[in-house]
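Peer 1: Okay, structure incoming, though there's no sequence with it:
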């Protein structure tokens, strides 16, 4: 793509199937490094990767040469296989779907800090609360039945 220039920042969020707490502290940094390698192999830049035992946040400098759904699918499929093979978690899998939110250049430092401080953040707010807040903040229309396995949301609505 000659003479094509982009500056795209995407914050990606997805969870472990059933929101089970299967991502272990002992190997989460290796997982994040592995995911960073996948992102680099698709000509995007991993800017921040962190999460909790039941979900993950990834901020990338996005190169649109790979469609975003294909990139996220590759991250989920490859990391799922890697976790099973390297950390003996045979029941591990990511939930279907993901959230992807665009960010301006001026907000990148704030998003990086937000991702870096997930443990602090989740002392006050559940993943469900966090994710719904992101959907509201970015004015994303959604249907409860298509959200992650948030059974309490269906009862709450």
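Peer 2: Done, it's in. These numbers were taken from a predicted model, which means no experiment stands behind them.

Peer 1: use CA for all of it now, contacts and neighbours both
Peer 2: Fine.

Peer 1: now residue 133: how far from residue 70?
Peer 2: 26 Å (CA to CA, to the nearest Å).

Peer 1: mind listing the helices in this protein by residue range?
Peer 2: Remark: helices assigned in the chain by DSSP state H are 25-41, 68-87, 108-116, 118-121, 127-137, 151-156.

Peer 1: do you know which of the ones you listed lies nearest residue 4?
Peer 2: helix 68-87 (17.6 Å; CA to CA).

Peer 1: tell me how far the closest one is from the chain's mean position?
Peer 2: 12 Å (CA atoms, centre = their mean, to the nearest Å).

Peer 1: now what about that helix, what contacts it?
Peer 2: 27, 31, 34-35, 38-39, 42, 89-94 (CA atoms under 8 Å, 6 or more residues apart in numbering).

Peer 1: this is the comparison structure:
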């Protein structure tokens, strides 16, 4: 059996960055569901959190998992569940796009803390500003004007 340790930090937003996830209680319910559902599908989410209009996940990839498949399973199922449970006033949707970057083992704790402190972080900075920082930091020039 192979032993791999590859961590990916995923970030994705709600469709058109609509702040569907308005209350802390709702967000916690959604993050808990995402983690539990992923576990059932064999996806190991190390940490999940976010804010009113986006989600961060730190995921450890399994041997047969791809970034695309993980995002499809997490985003698709969670949007379906949110709508089925009628947790938002209008139809909930995630944006099609997402951000994914590998995380070295030496940075895992730093990324966990960053994800953990989303509420505090976004009291000072919008998701749009954060997104632009990611683009600039990781050199994703092709996404600059989106």
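Peer 2: Thanks, I have it. Not measured: the values here are computed from a predicted model.

Peer 1: TM-score for these two?
Peer 2: For these two chains in superposition, a TM-score of 0.89 is obtained (TM-score structural alignment, normalised by the length of the second structure); 144 aligned residues with a CA RMSD of 1.6 Å.

Peer 1: In TSV: the helices of the first structure, plus distance to residue 99 of the first structure.
Peer 2: Shown next, in TSV, are these (distance: least, CA to CA, whole Å):
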stretch	distance to residue 99 of the first structure
helix 25-41	17
helix 68-87	10
helix 108-116	14
helix 118-121	16
helix 127-137	8
helix 151-156	17
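
Peer 1: Quick check: which of those helices is nearest to residue 7 of the first structure?
Peer 2: helix 108-116 (11.7 Å).

Peer 1: elements contacting that closest one?
Peer 2: For helix 108-116 of the first structure, the elements it packs on are strand 45-52, strand 55-62, judged by 3 or more CA pairs under 8 Å, 6 or more residues apart in numbering; DSSP states H and E.

Peer 1: Just give me the closest of the contacts of helix 68-87 of the first structure to residue 107 of the first structure.
Peer 2: For these, the nearest to residue 107 of the first structure is residue 39 (20.7 Å; CA to CA).

Peer 1: Wait, that closest one touches residue 48, no?
Peer 2: No. With contact defined as CA atoms under 8 Å, residue 39 of the first structure does not reach residue 48; the gap is 11.3 Å.

Peer 1: anything in contact with each of the two?
Peer 2: residue 60.

Peer 1: export the helices and strands packed on helix 108-116 of the first structure to JSON lines and tack on distance to residue 12 of the first structure and mean neighbour count?
Peer 2: Formatted as JSON lines, those follow (distance: least, CA to CA, whole Å; neighbours: other CA atoms under 10 Å):
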{"stretch": "strand 45-52", "distance to residue 12 of the first structure": "9", "mean neighbour count": "20"}
{"stretch": "strand 55-62", "distance to residue 12 of the first structure": "5", "mean neighbour count": "22"}
